[in-house]
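Engineer: give me coordinates for this.
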Amino acid sequence: MPVMHFTVRWPDGSEADCYSPSTVVGDFFVPGERYALHDFVERAREALHIGSERVREKYGFACSAALDQLAQIEHAAQRFAAQPDAAVTVLALR
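Structural biologist: Modelled structure (predicted):
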């Protein structure tokens, strides 16, 4: 199954390299685009759940790495939840 990594810039300028077990994240994110924090988290949640389910369909079990990545994204996003204009930029898909 082809994996995809995506690099994001959080509202504080820090960057993170994220993992997806599927290229489906390319359907949810465009490199160079800024997403409102809530929108980014929702898109990541949907994309990573779809990716995990694709792994389940192929191998019979969910992708724990995708679910771990989602937990990391949700945890990081909490730091900025009080900022009404917080946005995340998707820097690259690879």
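Engineer: going by C-alpha atoms from here, please, whenever you check contacts or count neighbours.
Structural biologist: OK.
Engineer: so how far is Tyr59 from the residue nearest to the spatial centre of the chain?
Structural biologist: Against the mean C-alpha coordinate of the chain, by C-alpha atoms, centre = their mean, the closest residue is Ala44 at 3.7 Å. Counting by C-alpha to C-alpha, to the nearest Å, the gap from Ala44 to Tyr59 is 22 Å.
Engineer: for comparison, sequence B:
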Amino acid sequence: MPAMHYRLRWPDASESTCYSPSLVIRDYFEPGGSYALPEFLRRVREATQIASDRVAAKYGFACSRAADQLDVIEAQAARFTDQPDARVQMLAFQE
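Structural biologist: So this is what the prediction gives:
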């Protein structure tokens, strides 16, 4: 199963490299795209669940690394929930 990394820019201009066990993340984001924080979280949760489900279908167990990555993303996003105009930018996909 092809895994990939992707780079994010948070509202404070910090950047993160994140992991997905599947290329499905590409179906939810565009490189250079900017997403309101709630929309970003909705999309990344859905994409991560699908990716983990694909791992489970292939190997018989969910991807704990994907779940851990989502926990990190959620924690980072929590820093900006008090900012109504907070946006997250998808910088690039890295295979």
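Engineer: just to revisit the earlier point, what's the neighbour count on the residue lying closest to the residue nearest to the centre of the first structure once chain neighbours are set aside?
Structural biologist: In this structure, Ala44 of the first structure finds its nearest non-sequential neighbour in Leu70, 7.0 Å apart by C-alpha to C-alpha, 6 or more residues apart in numbering. Neighbours of Leu70 of the first structure under the rule other C-alpha atoms under 10 Å: 22.
Engineer: Leu70 of the first structure touches Glu46, doesn't it?
Structural biologist: No - between Leu70 of the first structure and Glu46 there is no contact under C-alpha atoms under 8 Å: 9.6 Å.
Engineer: tell me what the helix ranked longest in the second structure is packed against?
Structural biologist: Longest helix of the second structure, by residue count under DSSP state H: helix 37-59. Applying 3 or more C-alpha pairs under 8 Å, 6 or more residues apart in numbering; DSSP states H and E, one finds that helix 37-59 of the second structure makes contact with helix 64-78, strand 87-94.
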